[in-house]
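Colleague: Quick one, what's the 3D model for this:
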Amino acid sequence: MLMGEIPAGPLLSQIELPSDLRKLDKMQLQQVCNELRQFIIDSVSVNGGHFGASLGVVELSVALHYVMNTPYDQLVWDVGHQAYGHKILTGRRKVFHTNRKLNGISGFPKRDESEYDTFGVGHSSTSISAALGMAIASKLKGETDRQHIAVIGDGAMTAGLPFEAMNHAGVSNANILIILNDNNMSIDANVGALKEYLTDITTSHTYNKLRDDIWSLLGKLPYPEFQRDMASKLKESLKGAISKSSNLFEALGLRYFGPIDGHNVTKLVETLRDLRDIQGPKILHIKTVKGKGYKLAEEDQTLWHAPGIFDKITGKINKKVFDMPQAPKYQDVFGYSIIELAKANPKIMGITPAMPSGCSLKYMMEEMPDRALDVGIAEQHAVTLSAGLATQGMKVYCNIYSSFMQRAYDMVVHDVAIQNLPVIFCLDRAGLVGDDGGTHHGAYDLAYMRCIPNMIVSAPMNEQELRNLMYTAQLDETVNPFVIRYPRGQGVMPEWKTPFEKITIGQGRKIKDGKDLAILTIGHPGNFAVKACTELATEGIDAAHYDMRFVKPLDEAMLHEIGRKFSRVITVEDGTVVGGFGSAVLEFFNAHNYKPQVEILGIPDRIIEHGKPEEQHAECGFDTPAIVAASKLMMQTKAGLDVVHA
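Modeller: A predicted model of the protein is given here:
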């Protein structure tokens, strides 16, 4: 249930904008942090949303808006799910209870929502590039006093884009401050060499203390040039003698400061004030705890990343209680099915870019750790790594959220499709995803995958179909790249663990025969059509229903049958109507000179905002009532009866 406005503490209730925060004495900031943290706990516990990430940057959020002259000084948050404190301090406290709700504020920074949100974000690793662009523009405009701050987590640093941006920033002389929020977590625990590197430079206390003293001299004292050179050489000597690793960030031309305690708001304020006066590219390394201030969230940071509604006193997370057995989530069907398949086929491997819990590859990682890999937030690497494995005969299930796969599109084309390598892409969160909104919808994969040569593109209507597609994709006779896309959330089959069966690639199935019109579906929305056909029958409309299963290759025999028999056709998909499944059907009808009246139902050509999935399905017009309405309207109009046979 959506609660109303959440009461704020005595100091926080006086803060409408950062200008109000700056009126407070520095000694009052800790109380502001305490009240802000409690406000986030109170809000998320009754309304849901991301949790641990924002608790971890409460002090940083307060310090940044206290020291920097926002919105003139430009603050860019990476990923965005840690920006709740920022939103609350920048004019949205009184409407924060609408966070992630239909027609409410976004759960992520959004430019058209507030001038304090300088860059829209939902995916990771974009902040440094964006802030650098802003800093270069300010330099060109002569705004030498303007600050540009990118807040990025160590998990987001595992992607390639931040390194590309830092490589440029180091030679740009732009006024940019990168704040590295180091908590060893993204959603799941961080992996890779960067994590070990940050641990190394964090624990080298002797080097850090001496290095800070030297940088203070370099940044603030008017040394003659030769003394400055000597100080720099001394710093490098200390680095080589004391630290196991040379400092990567300084090697890229960034002045490195830290690490400091990211939960000491006084120290943060003092440090940010010092850094504000130092021009050029620099990085501040802070150590924080994800979920700080809520014990359960500190102890299980993955669970409490976005726990849903919970009792803030007991920590009990509210879960729906059902009287009847419930269908599993599609992601769990994938997670358990890949283990079954891998036990029978030693060539099978699983790859995910930092989403082992979200995509349920975690089960295979626990049972078969050598055959299931989390590569960090690195979708491009995940795809090309999978391609490399495929060249050696491995059957790789590369599981990536549909919206995240967009970031690896060139690798799909260049490294997989052109070489016709049989990588199996399992695209989780396809379709409309709900509260995360426009940045996370899997709206485009049907369109952007079906245009690629050699690609097989499929979508299961239920859990049994998902299992069978997974089985078919790993057979030795399947030699093409293979996309299996499925939605977020539950399926429709409580008894889902059916025997594996081979599916003929490019073959659909007729769910129901009919004579008045044909409803063609792809994927999970086929279940909406099943209900629609039942409802239409009660009103005297006999609709046929075809589950096409494949967008590429299309079932041409089935489409010829439909083209010859029906003058009214409705296509239904949870993907964009531009270039998607419906477009593919129209292309086929046009190529073969069939001329039925066709209505395409799917995601319209606009960004769909956050809300519940069922609200979004209704808004886009492809849920059961929408299919019924479209069918009835089509029956009332004169159809194109002059069907020309192929």
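
Colleague: From here on, just use CA atoms for contacts and neighbour counts.
Modeller: Will do.

Colleague: Now do the helix or strand containing His86: which elements does it pack against?
Modeller: Per DSSP states H and E, His86 falls inside helix 84-87. The helices and strands touching helix 84-87, judged by 3 or more C-alpha pairs under 8 Å, 6 or more residues apart in numbering; DSSP states H and E, are helix 29-47, helix 58-67.

Colleague: run this one through as well so I can compare:
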Amino acid sequence: MTFELLSRIASPHNLRDFSEEQLRRLAAEIREALCSVCADRTAHFASNLGVVELCIALHSVFDFEKDRLIWDTGHQIYPHKLITGRFAEFDSIRRKGGLMGYPNPAESDFDLFMTGHAGSSVSTILGMKTADDLMRADGRKAVAVLGDGALPSGVVFEAFNNAAGLKKDLLVILNDNKMGICPRVGGLAETLDKARVAPFYNGLKRDVAWLLNKLPVVGESMEHALAQFKDAVKGFLHGGMLFEEMGFRYIGPVDGHDIKALRRYLELVKDVRGPVLLHVFTEKGHGFELVRTGLHECGERRDLLGDETRHSRLRAHSRHVRGQCTQQDSHGDSRSILRHGDLRKPRRRVRRRDGKERNAADRRHLQYVPSTRVRPHLPRGRASESARRVLLGSSRSRRSRWTDASRRIRQHIPALLSQHRADGYEWGTDGMFIAFGTLFGECVRAAAKLRSEGLDVGVINARFAKPLDTETILKAVEDCGFVITVEESTLCGGFGSAVLEAANDAGLHTDHIKRLGIPDRFIEHGERAELLADLGLNVEGFVAAAHAMSSIETKL
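Modeller: Presented below is the predicted three-dimensional model:
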């Protein structure tokens, strides 16, 4: 397919020269571009297919060189990137050095903030609107697109409450695709699903309006009664009353794949005073049947986990304490995150192409939570067994880590987790790798290579970062010529720091200890193997670090 229209777009202003037929053709070209680029890699494919028409309508009605636009969740931004002049670079998306799969202000002035799965858009756009009003930036519109699982975030309702109180001119577009990563559930979902009978309500509203225009004015009592009637009908027929009770003017629902209808409604609400919520129905994966069934991505791995909210994790924990199996939660997936005393959002270390949206800082936060035990990933099967030990065998809480790399090192995971002991896989006299987590297998291979070169280097699998197996680890610190700690998490306050603290508390010298891990900065997106190589967290990097430490010890 030739991208005749898409290739002509240097900025969203070009859309104003397109006819309605050309806009529909543009939507088809954008879907074709998404299919040709994203179908061969893990990407947020389906959610982007669902917002094509909405994105076109937004950019054809508003001027986002002046107006404000925030997408939440941020991974539904691909059509926005195509329309804002990044078509020529689109093939690089989620590749190292290429476009990010989320909004990125470094790429374009049209991307105001980086947004991931935080549900922060309404709060952010409200803050920007407040600042614009203080600077008397009259006429600048503020729009937040909220969808693909972002609405259940508690911070969204805090922002709704604040926005209604401030009475700011704010447009929130609810992109309702009935999904997050998986089909939504719960009371809020049921409330929103009522809106799918709304065409009857909207038709009734038009008929009543026509009838009233034919009647003489009968005073405030009739006006008040009709307002009550409207609220009652709206509350019965769809979920708009939820938002109206919170102080938003509810409009919709609108077919999110009808560009003409979307533009008409956007023009209607563009100049409405006060906070407005426009309810838009879209279909995740619209226009591509394979993705409609696969939902999340077309690559090797397909996530079908439920959205992880603070409430759901706490609820899951309380269930498990009562003896229910981990695998019964999160739609049968054993990667449920268990936590007690830790309320931070989980992040999965250096992971695929997600860049800053998923990073490695969570372990250091957990280190300082009293009575918490921290260990790395577990493969499927071990996770359920471990969860029972965690929740039924101790009053303390523990934190497990699962990553995409876990399946590669299953053979190294010990069966008895309740002892909290490190595993001396190989013991060396010249040096020792102490690995925490996903890079244990690489350490084993690096040690084998070093032994073939005449350097006696061993490997310890530190199965817990907290409590630390000080007996095993401090023995290595005392006996070995050098010790290298390895972790796929941040060095600042990480596992290596815990080893240094333990050695210092024991009165041992630490000059021969080197820490390898992620530096104190955000890691950009790219293939996991590429990123780890850049950080020196692969076999070659470990071998080089061991040779460097061995040279220092020889000089000493």
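
Colleague: So after superposing, what's the score?
Modeller: After superposition, the two chains reach a TM-score (TM-score structural alignment, normalised by the length of structure 2) of 0.89; 544 aligned residues with a C-alpha RMSD of 3.2 Å.

Colleague: rewinding a little: neighbouring contacts of the helix holding His86 of structure 1?
Modeller: 36-37, 40, 54, 57-58, 61-62, 93, 107, 109 (C-alpha atoms under 8 Å, 6 or more residues apart in numbering).

Colleague: if we go to 6 Å?
Modeller: For helix 84-87 of structure 1, contacts defined as C-alpha atoms under 6 Å, 6 or more residues apart in numbering pick out 54, 61.

Colleague: With structure 2 overlaid, report how far it is off on average.
Modeller: Aligned to structure 2 and superposed, helix 84-87 of structure 1 gives a mean residue distance of 0.4 Å (mean C-alpha distance after the TM-score superposition for structure 1).

Colleague: quick one on the thing from earlier: of all the helices and strands packed on helix 84-87 of structure 1, which gets the most neighbours per residue?
Modeller: Stretch with highest mean neighbour count among the helices and strands packed on helix 84-87 of structure 1: helix 58-67 (a mean of 24; mean count of other C-alpha atoms under 10 Å).

Colleague: That one: average distance to aligned residues in structure 2?
Modeller: When structure 2 is overlaid, helix 58-67 of structure 1 sits 0.7 Å from its aligned residues on average, using mean C-alpha distance after the TM-score superposition for structure 1.

Colleague: equivalent range in structure 2 for that helix?
Modeller: Aligned using TM-score structural alignment, helix 58-67 of structure 1 spans residues 52-61 in structure 2.

Colleague: that older thread, could the helices and strands packed on helix 84-87 of structure 1 go into TSV alongside distance to Ile214 of structure 1?
Modeller: Converted to TSV, the helices and strands packed on helix 84-87 of structure 1 look like this (distance: least, C-alpha to C-alpha, whole Å):
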stretch	distance to Ile214 of structure 1
helix 29-47	30
helix 58-67	24
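
Colleague: Specify the stretch among those that is closest to Gly388 of structure 1.
Modeller: For these, the distance to Gly388 of structure 1 is smallest for helix 58-67, at 41.4 Å, taking C-alpha to C-alpha.

Colleague: Could I get the full set of helices for the stretch 401-550 of structure 2?
Modeller: For the stretch 401-550 of structure 2, the helices defined by DSSP state H, counting those that start in this stretch occupy 440-452, 470-479, 495-505, 528-534, 539-555.

Colleague: now these in a markdown table, with mean neighbour count and distance to Arg389 of structure 2?
Modeller: Below are these laid out as a markdown table (neighbours: other C-alpha atoms under 10 Å; distance: least, C-alpha to C-alpha, whole Å):
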| stretch | mean neighbour count | distance to Arg389 of structure 2 |
| --- | --- | --- |
| helix 440-452 | 20 | 23 |
| helix 470-479 | 17 | 22 |
| helix 495-505 | 19 | 23 |
| helix 528-534 | 16 | 31 |
| helix 539-555 | 16 | 33 |
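
Colleague: Which parts of structure 2 are strands?
Modeller: Ranges of strands within structure 2 are 68-72, 142-147, 170-176, 249-255, 275-281, 372-374, 397-399, 423-426, 431-436, 457-461, 482-490, 513-518, based on DSSP state E.

Colleague: Please pull up the equivalent of Val539 of structure 2 in structure 1.
Modeller: By TM-score structural alignment, Val539 of structure 2 lines up with Thr624 in structure 1.

Colleague: Next one: the nearest residue to that match once chain neighbours are set aside from Arg568 of structure 1, what distance?
Modeller: Spatially, and ignoring its direct neighbours in sequence, Thr624 of structure 1 is nearest to Phe528 (4.8 Å; C-alpha to C-alpha, 6 or more residues apart in numbering). Separation of Phe528 of structure 1 from Arg568 of structure 1 (C-alpha to C-alpha, to the nearest Å) stands at 19 Å.

Colleague: and if you look at Ala629 of structure 1?
Modeller: Separation of Ala629 of structure 1 from Arg568 of structure 1 (C-alpha to C-alpha): 14 Å.

Colleague: Report how many residues lie close to Ile607 of structure 1.
Modeller: Here the number of neighbours of Ile607 of structure 1 (other C-alpha atoms under 10 Å) works out to 12.

Colleague: residue in structure 2 matching it?
Modeller: Here Ile607 of structure 1 is matched to Phe522 in structure 2, going by TM-score structural alignment.

Colleague: which ones are touching its match?
Modeller: Phe522 of structure 2 is in contact with Lys356, counting by C-alpha under 6 Å, 6+ apart.

Colleague: Kindly recompute the last result at 8 Å.
Modeller: When contacts are taken as C-alpha under 8 Å, 6+ apart, Phe522 of structure 2 is in contact with 355-356, 359.

Colleague: Now do the helix holding His86 of structure 1: which range of structure 2 does it align onto?
Modeller: Mapping helix 84-87 of structure 1 onto structure 2 (TM-score structural alignment) gives residues 78-81.

Colleague: How about stretch 267-287 of structure 1?
Modeller: Here stretch 267-287 of structure 1 aligns to structure 2 at residues 261-281, judged by TM-score structural alignment.

Colleague: what's the burial count for whatever residue of structure 2 lines up with His168 of structure 1?
Modeller: In structure 2, the residue matched to His168 of structure 1 (TM-score structural alignment) is Asn162. By the criterion of other C-alpha under 10 Å, Asn162 of structure 2 has 17 neighbours.

Colleague: Would you check how far apart Asn162 of structure 2 and Ser550 of structure 2 are?
Modeller: From Asn162 of structure 2 across to Ser550 of structure 2, the span is 60 Å (C-alpha to C-alpha).
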